[in-house]
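My questions concern the predicted model and sequence given below.
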Amino acid sequence: MRPWLGGGWLAGVRQVFSPNFGSRPVGAEVSLVVIHNISLPPNEFGGDWVARFFVNQLDPAAHPYFAEIAGQQVSAHFYVRRDGQIVQFVDCDRRAWHAGRSTWLERENCNDYSVGIELEGADDLPYTTAQYGVLRELIDALQARYPITAVAGHCHVAPGRKSDPGPAFDWRFIRQHWPALALPAEVGG
């Protein structure tokens, strides 16, 4: 298992500091992992567009879709590329801006008490073996540091607004490795 550096920074991963974060509310414990997907441009993998997006340096002229999203200020704690490379953008002790308007088990503002993990992918394209392996490392490391009790998709905390990680995500993988964690009801939780 990867060790933690000072604060909520994971050792042995690439760090790119996003300005898109804030303080967690006093007393908010990190108890939820929210799984997302992202690809920029949509359904295209590779390049540094996601990192640029999370640090507010996405060139709106580089692709028509970028013009639609360039002004948004979003981030995630972790981004897992198709090859399994991990990039950390926000200290896990801080509140990343990944879930937006969200609710989990009648508790609002998931950003306050969750860690966001973005998988490089799209809703209907299979994720890679390397990504699942790294996801296992990340969740194990998070459980070692925080009282994680649940894993949900962005689609579960923001239903009707978000669809990721999509039907291609293997929720059986989560159930197999962490049977005690709460999952959304429709995926076996």
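The structure has been received and is ready for your questions. Residues are numbered from 1 along each chain as shown.

Could you use CA atoms for every contact and neighbour count after this?
Will do.

Surely L58 touches D48?
No: L58 lies out of contact with D48 (CA atoms under 8 Å); the separation is 9.4 Å.

Which one's more surrounded, these two?
L58 (21 against 10; other CA atoms under 10 Å).

ok, and the closest non-adjacent residue to the more buried one?
Nearest residue to L58 in three dimensions, chain neighbours excluded: R52, at 4.9 Å (CA to CA, 6 or more residues apart in numbering).

Tell me if that neighbour really is in a strand.
No: read with DSSP: H, G, I helix; E, B strand; the rest coil, R52 is helix and lies in no strand.

this is the comparison structure:
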Amino acid sequence: MINQQGWLQNAICKPSPNYNERPEGTPVSLLVIHNISLPPGEFGGKYICDFFVNCLNPAEHPYFETISDLKVSAHLLIQRDGELVQFVSFDDRAWHAGNSCYEGAGNCNDFAIGIELEGTDDIPYTEDQYRALSAVTLALMEHYPSINIGRIVGHSDIAPDRKTDPGPAFDWPHYLSSLET
């Protein structure tokens, strides 16, 4: 499912310029679950992809004026219908976690993979998203053996003073139980 270059074979590929190499000798060992909707609370459309590839037009929505200059990315977006869009190779460092810390290690982007779910903290995610997330997670765990169930967190877990995602609408027990074999 993941090729030699760190790309999902069944994802739409939309390369982002917002990435760099991981520090040499740093294994991929953490999976971070995020959420995003653009405009906030709205689903569908091209805006999330535009945002991660630096093509968001600030004139298309007042909120976009506040974020259009940001240079951020995630490795993968899972849309409401379960469709996968990959922006950065899993082998590279996407810019998704920001100021973050996990088990005493800062700058989680160095060792983490970031997956964005199209959603909000308080609107339930779709079953298609959970199915896609489970399949991707299992593939990541196989490809990067340092990632295990104990090393899957929400953005809120690594940046609790800044972030709340994936929020209370994310069904952690449902998701984690789908990973048990």
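Yep, that arrived. What you see is a predicted model; the values in this text were computed from it and never measured.

Overlay the chains and give the TM-score.
With the length set by TM-score structural alignment, normalised by the length of the second structure, the two chains reach a TM-score of 0.95; 178 aligned residues with a CA RMSD of 1.2 Å.

circling back to that earlier point, mutual contacts of L58 and D48 of the first structure, please.
With CA atoms under 8 Å, 6 or more residues apart in numbering applied, the contact sets of L58 of the first structure and D48 do not overlap.

Please pull up the equivalent of L10 of the first structure in the second structure.
When the second structure is aligned by TM-score structural alignment, L10 of the first structure is paired with L8.

and what of L105 of the first structure?
Under the alignment (TM-score structural alignment), L105 of the first structure maps onto E103 of the second structure.

again, but for G71 of the first structure
Aligned partner of G71 of the first structure by TM-score structural alignment: D69.

and the closest residue to its match other than its chain neighbours, what does it touch?
Leaving aside its sequence neighbours, D69 of the second structure sits nearest to N54 (CA to CA, 6+ apart; 7.9 Å). Neighbour list for N54 of the second structure: 16-17, 68-69, 71 [criterion: CA under 8 Å, 6+ apart].

In the first structure, spot the helix with the most residues.
helix 129-145 (DSSP state H).

what range in the second structure does that one sit on?
Going by TM-score structural alignment: helix 129-145 of the first structure matches residues 127-143.

Which parts of the matching stretch count as buried, going by neighbours?
Neighbour-count burial for stretch 127-143 of the second structure, with 16 or more other CA atoms under 10 Å as criterion, is recorded at 129-130, 132-134, 136-138, 140-141, 143.

which one is the residue lying farthest from the centre of the second structure nearest to, not counting chain neighbours?
Within the second structure, the residue lying farthest from the chain centre (CA atoms, centre = their mean) is A59, at 25.9 Å. Nearest residue to A59 of the second structure, sequence neighbours excluded (CA to CA, 6+ apart): E65, at 7.1 Å.

How much space separates the one you found from V72 of the second structure?
Distance of E65 of the second structure to V72 of the second structure, given as CA to CA, to the nearest Å: 15 Å.

Settle it for me: which of those two has more neighbours?
Each of E65 of the second structure and V72 has its neighbours counted (other CA under 10 Å); V72 has more, 19 against 13.

and P60 of the first structure, what pairs with it in the second structure?
Checking TM-score structural alignment: P60 of the first structure goes with P58.

pretty sure its match contacts L70?
No: in this structure P58 of the second structure lies outside contact range of L70 using CA under 8 Å: 11.5 Å.

residues shared between the contacts of those two?
Joint contacts of P58 of the second structure and L70 (CA under 8 Å, 6+ apart) do not exist.
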